[in-house]
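> Predicted model and sequence follow; I will ask about them next.
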Amino acid sequence: MKLDPEIEKILDKALAGEQITRQEAVKLLQVDENSPELYAIMSVANTLTRRHFGDKGEVWAQVGINIWPCPKSCAFCTFGEKWGVFTSRVELSLEEVVSRAKAFEDAGANAIFLMTTADYPFGRFLEIAKAVREVLSPDMPMVANIGDFGPEEAEKLLEAGFQGAYHVFRLREGRDTEIDPKVRLRTLETIRDFGLALAYCVEPIGPEHSPEELVEEMFRGKDYLAASLAAMWRVPVPQTPLYKYGMISQWTLAKAVAVTRIVVGDSIKAMGVHEARILPLRAGANQIYAETGPNPRDVLEDTSKGRGFTVEDCKELLVEAGYTPLEGPSGAFPVRPKAVSPLTD
C-alpha cells in the first residue's frame, strides 16, 4: 500500500529528527481519518515517543481546590459565572487538599498539580501549597495550575516549592475566553524567564477548530520551551456556549496528539493527552492525568466521582497501551536544591 508521497516525505523527515514546518504540520492534520496516512502518522509519532522515552508512561495527578462562579466565563468551562452551572462557592480545606495530594503520591503518581479558578486568592493558594510541599517527598514535583501571574508571583511559587506551571494560550483566546491574550502571553514569558518548567497543551480542541489553529499552538508550546506538551479535547458541557459544537472523536484527538508529537520532536520530557484514551496512547502520548476535586470539564463537584481517573485507572490504561508506569518522580519538573529566579540573582 502506497502513501501520499508528500505525507511520506514529511514523516521520513520527522523520523530523521528534522523539524517539520507549520505548513507540513497542517498537511498532516488534513489527512482523512479513514486513510492509511493517518495510521502512518500515528505510527511515526508512536515510534518517536518510544524511541525517546522507552516504555515508560507517566501519571500526573491534579487536585482541584475550589469551584465557584469564575468572572472569566470561558465559553467551554463549567466554572464560568455567566453559565450558571455552579452558583455556590465550594472550596476544599487545606487539610483535605494535603490529604488528597499525599494519597496521589502514595498511589504512585509522578507529579502533583494544584488547580484553582483564575480568581482564587493567591495568598491562600500559597498557604495550601506550602502545606502540601511539607508532606510530599522532597523529590516529588509540584506544579501550579492557576490564573495569570507576574514576576512577583513566580518568585513566590518557587519559594513555596513549585517546580513547574501548567499554563496555556487556549484556542481562540480572547474570543472564547474573557482573558486578554497579551496577559496570557506575559505569563508564559514569566514562566520561561523564572525557570519554572512549563506544561503546555493544545486545548480545548473542538470540531470547529482549523488545522492552522491547532498548529499555531503546537509551535507556541515549543517556542516557549515547554517541558511537556499535550493535546486535549473539549468536553461539551450543557449551558456553556460551545456545547452546540459537540465533541471531536477519539480518532481526531489521536491525530492531534500524533502531529503535536511530531512537531515538538525530542525537545520535551513527556507527551500528554487529555482525557486519557487508548488511541492517543498508541499515537505518541505517554503521559495522562488522575484527578480529584473540581474539574472544569465536569458538572460534579468532585470529578473523582465523574470524569476523573484514579492513579490506578491511569496505570491500567498505560499498561494496556504497552507502557510500564514510571516509578518515582517525573523528570519533566526537576527539583532543584534551592530555587533561583531573576529577582534573586
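It's in. Since this is a predicted model, take the numbers as computed values, not measurements. Numbers count the residues shown, from 1 in each chain.
> C-alpha only now, for contacts and for neighbours.
OK.
> Residue 221: how many residues sit nearby?
26 (other CA atoms under 10 Å).
> Which strands or helices does the helix or strand where it lies pack on?
Assessed by DSSP states H and E, residue 221 sits inside helix 211-223. Applying 3 or more CA pairs under 8 Å, 6 or more residues apart in numbering; DSSP states H and E, one finds that helix 211-223 contacts helix 22-29, strand 202-205, helix 250-264.
> Name the residues of it that are buried.
Across helix 211-223, burial judged by 16 or more other CA atoms under 10 Å covers 211, 212, 214, 215, 217, 218, 219, 220, 221, 222.
> so can I have JSON lines of the residues you listed showing distance to residue 131?
Below are the buried residues of helix 211-223 laid out as JSON lines (distance: CA to CA, whole Å):
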{"residue": "211", "distance to residue 131": "43"}
{"residue": "212", "distance to residue 131": "43"}
{"residue": "214", "distance to residue 131": "38"}
{"residue": "215", "distance to residue 131": "39"}
{"residue": "217", "distance to residue 131": "34"}
{"residue": "218", "distance to residue 131": "35"}
{"residue": "219", "distance to residue 131": "36"}
{"residue": "220", "distance to residue 131": "33"}
{"residue": "221", "distance to residue 131": "31"}
{"residue": "222", "distance to residue 131": "33"}
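> ok, second structure coming up, stack it against the first:
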Amino acid sequence: MLKTIKPKNARAKRILKKREPKVEENAKTAIFVRGSTTSQVVNDALSDLCCLRRSNSINFTKKNNIHPFDDDTSMNFFCAKNDASLFVIGSHSKKRPHNLIFGRMFDGQVLDMIEVGIEKAITMSEIKSQKCSVGMKPLFIFNGDLFETSQVHKTFKNMMLDFFRGQTLESINISGLEYVISITATGSIVDSDSTTPSTSDGKIFFRVYTIQMTKSGQKAPRVELEEMGPSYDFKLRRTKFAKEEVYKIATKVPKTLKPKKVKNIDVNEIGDKVGHIHLGRQDLSKLQTRKMKGLKRIPEDDDQTEDWSHKKRKV
C-alpha cells in the first residue's frame, strides 16, 4: 500500500482530493498489465480491449511478475498508484495458455477476479469494417440462461457492465449508439470455491458489432449490425469472489442518491406508477340514490300508515 502523506504543494493536494471518496464517482479507470510471459494473442487482446474503452484506460507494455491469485500485493500497488479500480492481466504458460484475468478493486484491495482462457481470437485489425468513435457507450446483449442461474456467469456479466459503463448520463442521443457487445454463454458450469479452478464444458463468446442505421420509411430507423471486432471464444478458469459482507459495503448506495419515496405511489414490474387512495369508512345508509315514490319508507305504526295513505290519496 502507498503511504498516506500530507501534500507538500497545491498540485499534490488537488491530486489527493480527486482520489477522495465521492457521492457521484468519476468514470472508472482500467489498467491493462502484461505478466512475466505473454503470447501475441494475449498482447493483441489487451490492446483491443484497451482500445474499446480508450478514454479511461492505461495500457502497460512492459512485462511484470504479477500473480494475483497467489499474491495480490503488487496488484494493489499498481491500482493505487494509477488510481484505477479495474484491471486486466494477460499471461501465457503451458498450464494456462493465452490467459486473461479480469478484476475489480474496492478500498485499495482486490474485490473479485475471474480468469478466462482465449481459445479463439480475431483481432480488430483483421476485420475490415467501420469502427466506432472514441468514448462511446456500448449496448450489451447477454444470451444464455447461465447469466441468470450460475454465480460465475452472474459475476462475469456484472464485471463486463462495470468495465464498459463509463460516465453516468441522464440521457443519450440515438446517434451516439454506435456499437454493441454481444456475450453468449453455452454449456453448463459447476461453481467452485475461490481457491480451486472451476470446471466448465461450455464457452463464452465475446463479439463486438457496429450499428448501421438506414432509412426505413418510418420515424424509427432500420438497424443493422456489422461485425467490428475483436472476437473471442473464452473458457472460464479460476475465480475469486468477494465476501458477502465486503460485497454489500462495495455496492451500498448513498442515501443522497436514493430516489425519494413518494407517499402512496409505487412502481410495478412493468414500470407504471400505481397510486393508493385511502378513503374513510363508507356508510351505505347515507348513500344518495335515485328519488322514487316507490322507494319511500313507510312508517312502522299502523295509524301513521293509514294517515300517510290517506294523505297520499288526497295528493
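That came in fine, so what should we check first? Model, not experiment: these values are computed from the prediction.
> TM between them?
Scored by TM-score structural alignment, normalised by the length of structure 2, the superposition of the two chains gives a TM-score of 0.23; 119 aligned residues with a CA RMSD of 6.6 Å.
> Identify, out of the helices and strands packed on helix 211-223 of structure 1, the most deeply packed stretch.
helix 250-264 (a mean of 26; mean count of other CA atoms under 10 Å).
> all strands of the stretch 51-200 of structure 1, in order?
Counting by DSSP state E, counting those that start in this stretch, the stretch 51-200 of structure 1 has strands at residues 56-64, 66-67, 90-91, 111-115, 142-145, 164-166, 197-199.
> which one of these is the most hemmed in?
Stretch with highest mean neighbour count among these: strand 56-64 (a mean of 27; mean count of other CA under 10 Å).
> what angle do that one and strand 111-115 make?
Relative orientation of strand 56-64 of structure 1 versus strand 111-115 (axes from the mean of the first three to the mean of the last three CA atoms, to 10 degrees): 30 degrees.
> Tell me which other helices or strands strand 56-64 of structure 1 touches.
Other elements packing on strand 56-64 of structure 1 under the criterion 3+ CA pairs under 8 Å, 6+ apart are helix 94-107, strand 111-115, strand 287-292, helix 311-320, strand 324-325.
> related to what we said a few turns ago, after the helix holding residue 221 of structure 1, heading C-terminal, what element do we hit next?
Taking DSSP H and E, what comes next after helix 211-223 of structure 1 is strand 228-233.
> picking up where we left off before, out of the buried residues of helix 211-223 of structure 1, which is nearest to residue 153 of structure 1?
residue 221 (21.5 Å; CA to CA).
> Does the closest one touch residue 229 like I think?
Yes. Using CA atoms under 8 Å, residue 221 of structure 1 is in contact with residue 229, at 6.9 Å.
> remind me, longest helix of structure 1?
helix 36-53 (DSSP state H).
> Which strand or helix spans residue 61 of structure 2?
Going by DSSP H and E, residue 61 of structure 2 is in strand 57-63.
> Just the buried residues of that strand, please?
Buried, per 16+ other CA under 10 Å, within strand 57-63 of structure 2: 57, 58, 59.
> could those be laid out in CSV, adding distance to residue 309 of structure 2?
Output for these, formatted as CSV (distance: CA to CA, whole Å):
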residue, distance to residue 309 of structure 2
57, 97
58, 101
59, 103
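> on that earlier part again, output the strands of the stretch 51-200 of structure 1 as TSV; include the columns distance to residue 183 of structure 1.
Shown next, in TSV, are these (distance: least, CA to CA, whole Å):
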stretch	distance to residue 183 of structure 1
strand 56-64	23
strand 66-67	23
strand 90-91	26
strand 111-115	19
strand 142-145	16
strand 164-166	15
strand 197-199	16
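> Those strands: which one's closest to residue 22 of structure 1?
strand 197-199 (21.1 Å).
> could you say what helices and strands that closest one packs with?
So strand 197-199 of structure 1, by 3+ CA pairs under 8 Å, 6+ apart, packs with strand 164-166, helix 181-193, strand 228-233.
> residue ranges of the strands in structure 2, please?
30-34, 57-63, 86-91, 99-106, 109-122, 139-143, 179-185, 189-190, 199-200, 204-214, 222-227, 231-240, 265-267, 273-275 (DSSP state E).
> got the angle between the second one and strand 30-34?
Pointing back at strand 57-63 of structure 2 there. With the same axes, to 10 degrees defining the directions, strand 57-63 of structure 2 sits at 10 degrees from strand 30-34.
> Report the angle between strand 57-63 of structure 2 and strand 86-91.
30 degrees.
> repeat for the longest one
For strand 109-122 of structure 2 against strand 86-91, the angle between stretch directions is 50 degrees (the same axes, to 10 degrees).
> same check, this time on the fourth one
Angle between the axes of strand 99-106 of structure 2 and strand 86-91 is 160 degrees (criterion: the same axes, to 10 degrees).
> Which other helices and strands does strand 99-106 of structure 2 contact?
Against strand 99-106 of structure 2 (3+ CA pairs under 8 Å, 6+ apart) you get strand 86-91, strand 109-122, helix 151-163.
> packing partners for the strand holding residue 61 of structure 2?
Against strand 57-63 of structure 2 (3+ CA pairs under 8 Å, 6+ apart) you get strand 30-34, helix 40-52.
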